[in-house]
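Asks: make a model of this:
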Amino acid sequence: MSAVHAAPWREPDDARRWPAAAALALVVEAALIGGVLWYARHAPEPPPPPPMQIVLEAPRPAPKTVAPPAPKPIPKPIPKPMPKPQPKPLPKPVMHHVAPRPVVPPPLPTPKVVAPPAPVPDTHPAMPVAAPAPPAPPPPPAPPAVDLASIKADFEAQLRSAIQAAVHYPTAARLMHLTGKTLVAFTYRDGQISGVRVVTSGGSDLLDNAAMDAVRRAPYPATPTPLQGRSMTFDIWVRFHLNDS
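Replies: You can find the predicted model right below:
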């Protein structure tokens, strides 16, 4: 018996329905793709991330080092005052009143009477008596004491006059109407001058130099005898006046 293969059943419109369905699927797919592309172009931009806040903390101050309190000094114990030893009262001496014994004076010796010896006659011849010596003459009066201070003061006045007479007024100082006085010190010994120097300036070198020149060339008087051989220092003012010749 031969097998009979029955043909599959197909609806009469399947051949026309499949192309239409495929075309619709393509249209839907194209629309989806187009919508995705349009959304991708026109989608709103995501909001920016919130700003980050950076908080800078100030460095904490280092903890203060507190020095430990100094130990209080331990007060020294106050020594208790020692009681002053009280002196023991001395026993009062017992006075015994003794009646004084009467003093009996010794008996006075009886003086013996001695007879003076008889004078012996002088058998030697009498010696002549010498005449008294004349009194010595009185010593001569002592010479009066020498007053060196007075002699030196008088001699200093003579030196001052000699120096002032030897002053030569500088012409330049006279033209500039320079006046004044210079204190000059020097050492004098038997008419020799040394160590001439200005102690107090007269305000100008011209006057000071003229004063020292006058001291060096002045004709000095003779040295008094008590002052001879002595080194003496004098301070003498040398004056400059326009009226002096």
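Asks: CA atoms for contacts and neighbours, from now on please.
Replies: Noted.
Asks: what count of nearby residues applies to I193?
Replies: Residue crowding around I193 was assessed by other CA atoms under 10 Å; the count is 18.
Asks: next: V28.
Replies: The local packing of V28 (other CA under 10 Å) involves 12 other residues.
Asks: ok, it to D14 distance?
Replies: The spacing between V28 and D14, counted by CA to CA, to the nearest Å, is 21 Å.
Asks: now do Q192
Replies: Taken as CA to CA, the spacing of Q192 relative to D14 amounts to 174 Å.
Asks: can you check L159 too?
Replies: As judged by CA to CA, L159 and D14 stand 175 Å apart.
Asks: got it, and I33?
Replies: 29 Å.
Asks: same check on V36?
Replies: Note on V36: its distance to D14, by CA to CA, is 33 Å.
Asks: could you do R41 as well?
Replies: Computed as CA to CA, the R41 to D14 distance reads 41 Å.
Asks: and what of W237?
Replies: Counting by CA to CA, the gap between W237 and D14 amounts to 166 Å.
Asks: the two - which one has more neighbours?
Replies: Per other CA under 10 Å, whichever of W237 and D14 has more neighbours is W237, with 19 against 9.
Asks: tell me the buried residues in the helix or strand containing that one?
Replies: Under the criterion of DSSP states H and E, W237 resides in strand 232-240. Within strand 232-240, the residues that count as buried by 16 or more other CA atoms under 10 Å are D235, I236, W237, V238, R239, F240.
Asks: could you also give me the structure for this next sequence, so I can compare it with the first?
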Amino acid sequence: MTTLSGKKALVLGGSRGIGAAVVERLQADGADTRFTYAGSEAAAHALAEKTGAAAIRADSADRGQTIATVEAAGPLDILVINAGVGLLGDPLEHEPDAIDRMLDVNVRSPYHAIVTAARTMNRGGRIVVIGSVNGDRMPFAGGAGYAMTKSALQGMARGFARDFGAREITVNVVQPGPVDTDMNPAEGPMKDLMHSFMAIKRHAKPAEIAGMVAYLVGPEAAMVTGAMHTIDGGFGA
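Replies: The predicted structure follows:
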């Protein structure tokens, strides 16, 4: 498949899990892809060697690094924002700096990345942010801060869809439920609890999330914008 041939793509947070699957899919579909990583240097280099995508070290918690990375990669046809931090537990015990870092990575970084990319993005560009079903539903205690950051992405996408629609740039959020990654392994300690909420009682595969992203950045999704695309096995049903 070469549906993205000639397209220039950047994935923020692409070295592992969902991000790595997205990088692999974009490259397979013909896009010239770059991706960022922060701490997973070995995984990033291995992915770059495997796919031919270019790895860029950049911390999404740092606004300056985020803006500089997007500027250097542009003009873009595709921006996928996957970098994210999950902080769960008793909110009375969380360190304020940890909450602020989650806000930096999950909310502020996507905002500044999207605005920076949109300044030079080609007409008909595609912007996709990886959110979470927890933006719609938080069925257990300890997730208020995380859910807040994912709900924020919804309003952001709806607003940006209006802002950039005249240039036919689409902005969408993909909202996974449990996905088998290092952060949330299929056989992890929360497996039984999460599966108890689901109609399809298994973790999704990263490649399944990447498939939805591939549709949204492809030519058939030109009229899909300002929308939340949930892929959660019925977690939020």
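Asks: superposed, what's their TM-score?
Replies: Put the two chains on top of each other and the TM-score (TM-score structural alignment, normalised by the length of structure 2) is 0.17; 68 aligned residues with a CA RMSD of 5.9 Å.
Asks: show me where structure 2 has its helices.
Replies: 17-28, 41-51, 63-73, 96-103, 109-120, 144-164, 191-196, 206-217 (DSSP state H).
Asks: JSON lines please, covering those helices and showing mean neighbour count and distance to K8 of structure 2.
Replies: Compiled in JSON lines, these are given as follows (neighbours: other CA atoms under 10 Å; distance: least, CA to CA, whole Å):
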{"stretch": "helix 17-28", "mean neighbour count": "24", "distance to K8 of structure 2": "10"}
{"stretch": "helix 41-51", "mean neighbour count": "16", "distance to K8 of structure 2": "15"}
{"stretch": "helix 63-73", "mean neighbour count": "17", "distance to K8 of structure 2": "8"}
{"stretch": "helix 96-103", "mean neighbour count": "15", "distance to K8 of structure 2": "28"}
{"stretch": "helix 109-120", "mean neighbour count": "20", "distance to K8 of structure 2": "12"}
{"stretch": "helix 144-164", "mean neighbour count": "19", "distance to K8 of structure 2": "18"}
{"stretch": "helix 191-196", "mean neighbour count": "14", "distance to K8 of structure 2": "36"}
{"stretch": "helix 206-217", "mean neighbour count": "20", "distance to K8 of structure 2": "11"}
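Asks: nearest to I81 of structure 2, out of those helices?
Replies: Comparison of the helices of structure 2 against I81 of structure 2 by CA to CA identifies helix 109-120 as nearest, at 6.5 Å.
Asks: could you give the angle of that closest one to helix 96-103?
Replies: 30 degrees (axes from the mean of the first three to the mean of the last three CA atoms, to 10 degrees).
Asks: helices and strands around helix 109-120 of structure 2, which ones?
Replies: In this structure, helix 109-120 of structure 2 packs against helix 63-73, strand 78-81, with contacts taken as 3 or more CA pairs under 8 Å, 6 or more residues apart in numbering; DSSP states H and E.
Asks: redo those as a markdown table? Include distance to H195 of structure 2.
Replies: Formatted as a markdown table, the entries for those read as follows, by distance: least, CA to CA, whole Å:
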| stretch | distance to H195 of structure 2 |
| --- | --- |
| helix 63-73 | 35 |
| strand 78-81 | 26 |
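Asks: for L103 of structure 2, which of those is the nearest?
Replies: Of all these, the one in closest proximity to L103 of structure 2, counting by CA to CA, is helix 63-73 (11.6 Å).
Asks: isn't I78 of structure 2 up against V22?
Replies: No. In terms of CA atoms under 8 Å, I78 of structure 2 does not count as a neighbour of V22; the distance is 11.7 Å.
Asks: which positions in stretch 192-212 of structure 1 come out as buried?
Replies: Buried positions in stretch 192-212 of structure 1, judged by neighbour count with 16+ other CA under 10 Å: 193, 196-198, 201-202, 206-212.
Asks: sorry, that was for stretch 151-163 of structure 1
Replies: When neighbours are counted by 16+ other CA under 10 Å, the buried residues of stretch 151-163 of structure 1 are found to be K152, F155, E156, L159, R160, A162, I163.
Asks: show me which helix runs longest in structure 1.
Replies: Assignment by DSSP H gives helix 14-42 as the longest helix of structure 1.
Asks: next secondary structure after that helix?
Replies: Helices and strands here follow DSSP H and E; after helix 14-42 of structure 1, the next one along the chain is helix 148-165.
Asks: which helix or strand lies directly C-terminal to that following helix?
Replies: Next along the chain from helix 148-165 of structure 1, counting by DSSP H and E, comes helix 171-175.
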